[in-house]
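>>> give the three-dimensional model of this entry:
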Amino acid sequence: MLKLSPKFIIMAFDRNTPFNELPNLPPLGFVESPEILRQLAKAARYLGELNGLCASLPDPQILINTIILQESKESSAIENIVTTQDELYKAAAEDGTSNLGAKEVLSYKEALYVGLKRMRDQKNLLLTNTMVELVQTIKQNDAGIRNVPGTALKDAINGEIVYTPPCCEEDVRDKLSALEQFINDPELSTLDPLIKMAFIHYQFEAIHPFADGNGRTGRILNALYLVQQDLLIQPVLYLSSYIVNHKADYYQLLRSVTEKENWNDWIMYMLTALIETTQLTTKKIKAMLSLKSDCETQMKIILGSSFSYELLQLMFTLPYLKIDLIVNKNIAHRQTASAWLKKLTDADILRPQKMGRTTYYINYRLMEILSSNYL
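Prediction:
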């Protein structure tokens, strides 16, 4: 059970009124329950295993790109931005796309890299201006902090208001400034970073600083925070798939913190998400490494002296290949690329799929690994 100090006061909450009384972090009187401490130890153990695996990768960018693409799709799905695997990976294969869903998904991927670079450029700090740049990259516009009243979150089924975030720009900026300090100043809290991550995620969503893109920005902040805290060497852990599968609980528990100060259940949810996602991500990376090794062995036999390690890398960076992509990457001339893809198709390493006038050659076994939630 959540333990409160005698001075702890639950702020009055009215879902129809801007929640300008949203308290700053850390929550007054919060004490970790025994179940949180048990779950925390488990989460730390699995996260350490994943980080060790990432540190051992000879070329982590090869695998990270594919994992980020899959996360981009899952995170966007939470916001009901839907795109097919085909549209997403066609776009990633430098085709461009008219599909708005695929464009937003790829913008999410771009935003993650932008945030990681910006954090490292700013002495490992996660700042408000980085959050703004994240949402601008996601939305591909010049969006800024909400500066007009009227924002309210509504139930998708009955249209009733479930939460009205703080208003307006000055108050929102004040709350983001306090959140920024909580993220970056270790003296503000001695709490474990994984518990702090749960606090930070709730607080950002409760502030709801942007007109759109808050959910995706908040989920990118999770990954960046884990890197900032040296818990992961690479941003490969994303909770979107877990949230998609437990979406109702996610929103209900966010409301439960706001309305009842129920931090215990929210933190348990986030730690459970970390545990399950970390285990699955570790299994996926191991399966991808095994598949890559098998493919390398087969390709050296099939392609002989023309074997190209750059082609193998591309297969595990962009699972949908086409002749033009190989040519544009300066890996081979068109005739050689065509011959390679035919041989790999005949060996069932890649599978062709005609889309319009273009034939894509799909690393289908990699796609099975990426899309699986039960390895």
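>>> C-alpha from now on. contacts and neighbour counts both.
Will do.
>>> list the helices and strands the helix or strand where residue 205 lies packs on?
According to DSSP states H and E, residue 205 maps onto helix 193-207. Under the contact criterion of 3 or more CA pairs under 8 Å, 6 or more residues apart in numbering; DSSP states H and E, helix 193-207 touches helix 169-184, helix 214-228, helix 263-303.
>>> switch to 10 Å and redo it
helix 34-56, helix 169-184, helix 214-228, helix 247-260, helix 263-303 (3 or more CA pairs under 10 Å, 6 or more residues apart in numbering; DSSP states H and E).
>>> show me how far the fourth one is from its chain's centre.
Averaging C-alpha coordinates over helix 247-260 and over its chain gives two centres that are 20 Å apart (CA atoms, centre = their mean, to the nearest Å).
>>> what helices or strands is it leaning on?
Helix 247-260 packs on strand 161-163, helix 193-207, helix 240-245, helix 263-303, going by 3+ CA pairs under 10 Å, 6+ apart.
>>> and this one, so I can compare the two:
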Amino acid sequence: MAKTPFTPENLPLTGERINQLMFLRELIEANKKIAQYQVLLQNTKLPSHLLLNPVMLNEAVQSTKIEGTQVTLDEVLEVEAHSRKNNKDIQEVLNYYHALRDGMDNLAVLPISTRLFKAMHVTLMSNGVRGSNRSPGEYRKIQNFIGPEGCTMETATYIPPQPQLVDTYMNNLEIYINNPQDQLDELVRAAIIHAQFETIHPFLNGNGRIGRILIPLYLFSKNVIDYPNFFLSEALERDKHKYYRFLNDTRYKGDWNQWIHFFLEAIILQANKNIQLINDVNRLYEHDLNLAQSLINSSGVKKLIDAIYQKPIFTVQTISSAAEIPEATCRRYLSILESQKIIFSDGKTRSKTYYYYNLLDKLR
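Got it, this is the predicted structure:
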């Protein structure tokens, strides 16, 4: 394998690079599944924004897991509920979550661009996490390389382009994102854009995570999805060695069809999981809301249940604030829900933490 910095192709790729017949079935299926997921979200019994917080946190867990950070969704939610001490691994996950949120918010005023990438990168590298001292918010000025821990440039599996060329390649990518001059489907473009971002590797740290955030942001910007809430990290983490291998094959073998085929299969896998999740959560929400309302005769019960869907691990303080219910009233409601095994607690007499396992089991 070459031991010199790689020279990427500019986008759009030349026509002979892509043979859509090789993944046409998967492309049709992926578009169908995403459309089905969007329709479900529009017609869900549970207000779809309620699930966004835990689903985005789970995406943050899965994306950082690809980078080797081993944190569970429960641990992150416990830190959010102020019932667990934070650490640098959990902070990495929270930084990803906030970078994702920043990207979503900034799309209202910014195109997908260098400015957006750099803003997200500052957030991703904040609060003293790994890489926080490696030029946050700036494209790299030195050569980097990728490979197993402890590898050298000689043993690296991939050496990205020379640093002085990063701005040129990122400018080309930005132009392609906002004004593609090809006839490809948007899902195929999303695959190409993600691979090209990872190939350029513009930052010294955090490229994989920013590149994975780019996927839902791009699909949202092109109106493929109604909200940037379709995340691929879980499907990619499941086959992460294949993910890295196929990315490398686009570089050294020019095999884009294999990569796009894999990317579309990941979309189908994730869309099927999302559809199952929404159907399961719809049934759960309706059942547990009706049960809670039969136990507690108050209009505040729906606000409480809705808040629990946003924060399925919580304390009285965090959930009363989210539900806008006085703490004393909230404590009384939670006691009733716990007695009926709708929620469970850690049993502490003070600063008790509650767990809504019915939802957590479906999210994990």
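>>> on that earlier part again, looking at the helices and strands packed on helix 193-207 of structure 1, which is closest to residue 27 of structure 1?
helix 263-303 (8.7 Å; CA to CA).
>>> once aligned to structure 2, how far is the helix or strand following that closest one on average?
Sequence order places helix 309-317 as the next helix or strand after helix 263-303 of structure 1, per DSSP H and E. Helix 309-317 of structure 1, aligned to structure 2 and superposed, deviates on average by 0.9 Å (mean CA distance after the TM-score superposition for structure 1).
>>> what angle separates helix 309-317 of structure 1 from helix 263-303?
150 degrees (axes from the mean of the first three to the mean of the last three CA atoms, to 10 degrees).
>>> residue 114 of structure 1 versus the residue positioned nearest the centre of structure 1, what's the distance?
Centroid-nearest residue in structure 1: residue 238, 4.2 Å away (criterion: CA atoms, centre = their mean). Distance, residue 238 of structure 1 to residue 114 of structure 1, by CA to CA, to the nearest Å: 16 Å.
>>> just to be sure, the residue nearest to the centre of structure 1 is in a helix?
No: under DSSP: H, G, I helix; E, B strand; the rest coil, residue 238 of structure 1 falls outside any helix and is assigned coil.
>>> that one -> structure 2?
Counting by TM-score structural alignment, residue 238 of structure 1 lines up with residue 231 in structure 2.
>>> and for residue 222 of structure 1?
In structure 2, residue 222 of structure 1 lands on residue 215 (TM-score structural alignment).
>>> return the residues in contact with the closest residue to its match other than its chain neighbours.
Distances taken as CA to CA, 6 or more residues apart in numbering put residue 190 closest to residue 215 of structure 2, at 6.2 Å, once the chain neighbours are dropped. Residues in contact with residue 190 of structure 2 (CA atoms under 10 Å, 6 or more residues apart in numbering) are 177, 184, 196, 214-219, 260, 263-264.
>>> burial count for the corresponding residue of structure 2 for residue 359 of structure 1?
In structure 2, the residue matched to residue 359 of structure 1 (TM-score structural alignment) is residue 352. Using other CA atoms under 10 Å, residue 352 of structure 2 has 14 neighbouring residues.
>>> give me the distance between residue 352 of structure 2 and residue 86 of structure 2.
From residue 352 of structure 2 to residue 86 of structure 2 the distance is 18 Å (CA to CA).
>>> name the residue most distant from the centre of structure 2?
Computed with CA atoms, centre = their mean, the most peripheral residue in structure 2 is residue 297, at 38.3 Å.
>>> residue in structure 1 paired with that one?
By TM-score structural alignment, residue 297 of structure 2 lines up with residue 304.
>>> and residue 66 of structure 2, what pairs with it in structure 1?
So, by TM-score structural alignment, residue 66 of structure 2 is matched to residue 78.
>>> for its match, list the residues it contacts.
Under the criterion of CA under 10 Å, 6+ apart, the neighbours of residue 78 of structure 1 are 215-216, 240-241, 243-245, 247.
>>> give the aligned range of the helix holding residue 205 of structure 1 in structure 2.
Residue span in structure 2 matched to helix 193-207 of structure 1, by TM-score structural alignment: 186-200.
>>> quick check: the residue lying closest to residue 81 of structure 1 once chain neighbours are set aside vs residue 212 of structure 1, distance?
By the measure of CA to CA, 6+ apart, the closest residue to residue 81 of structure 1 outside its immediate chain neighbours is residue 101, 5.5 Å from it. Counting by CA to CA, the separation of residue 101 of structure 1 from residue 212 of structure 1 is 15 Å.
>>> who has more neighbours out of the two?
More crowded of residue 101 of structure 1 and residue 212, by other CA under 10 Å: residue 101, with 20 against 17.
>>> tell me the secondary structure for the more buried one?
Residue 101 of structure 1 - assigned by three-state DSSP - is helix.
>>> tell me which of the helices and strands packed on helix 193-207 of structure 1 is the most buried.
Highest mean neighbour count among these (mean count of other CA atoms under 10 Å): helix 214-228, with a mean of 23.
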